[in-house]
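>>> sequence and computational prediction follow.
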Amino acid sequence: MSPPDRREAHVKRLLEGPYPAVPADLAAGAAARGDRLLRRRRTVRRIGWMLVFAALVAFVVWASLTHAWTAPSSEVSPPW
């Protein structure tokens, strides 16, 4: 037998044989872990949006205080 044939035979024996026992609380544990992951992702997403909103507010406040949209005055002449 070549190496792929041995592997295939081993897989066939595993699939034909008795299946391993699955822990009773496996589904409940997986559901709890999924809930934790979803909650964590939702929290991170909310924090990210709050940071974006805070940065936008800070920019608007800065721009309104410094009048960033106007050109600097040209009344000032250079010193002699």
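Looks like it arrived, so ask away.
>>> hey, let's count contacts and neighbours off CA atoms from now on
OK.
>>> what about the helices in this protein?
Taking DSSP state H, the helices of the chain run over residues 3-16, 26-66.
>>> run the chain-centre distance for the last one.
With Cα atoms, centre = their mean, to the nearest Å as the basis, helix 26-66 stands 10 Å off its chain's centre.
>>> quick one: closest of the helices of the chain to residue 80.
helix 26-66 (28.6 Å; Cα to Cα).
>>> below is structure B, check it against A:
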Amino acid sequence: MSPPDRKEIQVRRILDAPPPAVPPQLYADAVRRGGRLLRRRRWTRRLTWFLLTAALLAFVIWVSVAQPWVEPPSETTPPLTGW
């Protein structure tokens, strides 16, 4: 037999065997862990939305106060000519 044939026989033997027994507490642990992951995702999503909203509000307030689109006043006076 060549090595691939031996490997195939081993795989078939594993697949033909009955599945291993699952520990009885595994389902409860999976449900508890899944619930914890869902709560953490929900909390992270809410925190992200809150931070995004706060950043947008801060930006809107800054824009309304600073008015960056308005040209700043000139700091020097033009020379007086023609007097």
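Everything's here; your move. Treat the numbers as computed from the prediction; the structure is a model and nothing was measured.
>>> coming back round to it: turn the helices of the first structure into JSON lines, including mean neighbour count.
Listed next are the helices of the first structure as JSON lines, based on neighbours: other Cα atoms under 10 Å:
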{"stretch": "helix 3-16", "mean neighbour count": "11"}
{"stretch": "helix 26-66", "mean neighbour count": "12"}
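>>> adding distance to residue 76 of the first structure, write these out as TSV.
Converted to TSV, those look like this (distance: least, Cα to Cα, whole Å):
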stretch	distance to residue 76 of the first structure
helix 3-16	85
helix 26-66	18
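>>> right, so of those helices, which gets closest to residue 73 of the first structure?
Short answer: helix 26-66, nearest of those by Cα to Cα, at 13.0 Å.
>>> closest one to residue 74 of the first structure among the helices of the first structure?
Ranking the helices of the first structure by proximity to residue 74 of the first structure (Cα to Cα) places helix 26-66 first, at 16.6 Å.
>>> from residue 64 of the second structure, how far off is residue 74 of the second structure?
From residue 74 of the second structure over to residue 64 of the second structure the distance is 21 Å, taken as Cα to Cα, to the nearest Å.
>>> next one: residue 36 of the second structure
Counting by Cα to Cα, the gap from residue 36 of the second structure to residue 64 of the second structure is 42 Å.
>>> same check on residue 77 of the second structure?
Counting by Cα to Cα, the gap from residue 77 of the second structure to residue 64 of the second structure is 28 Å.
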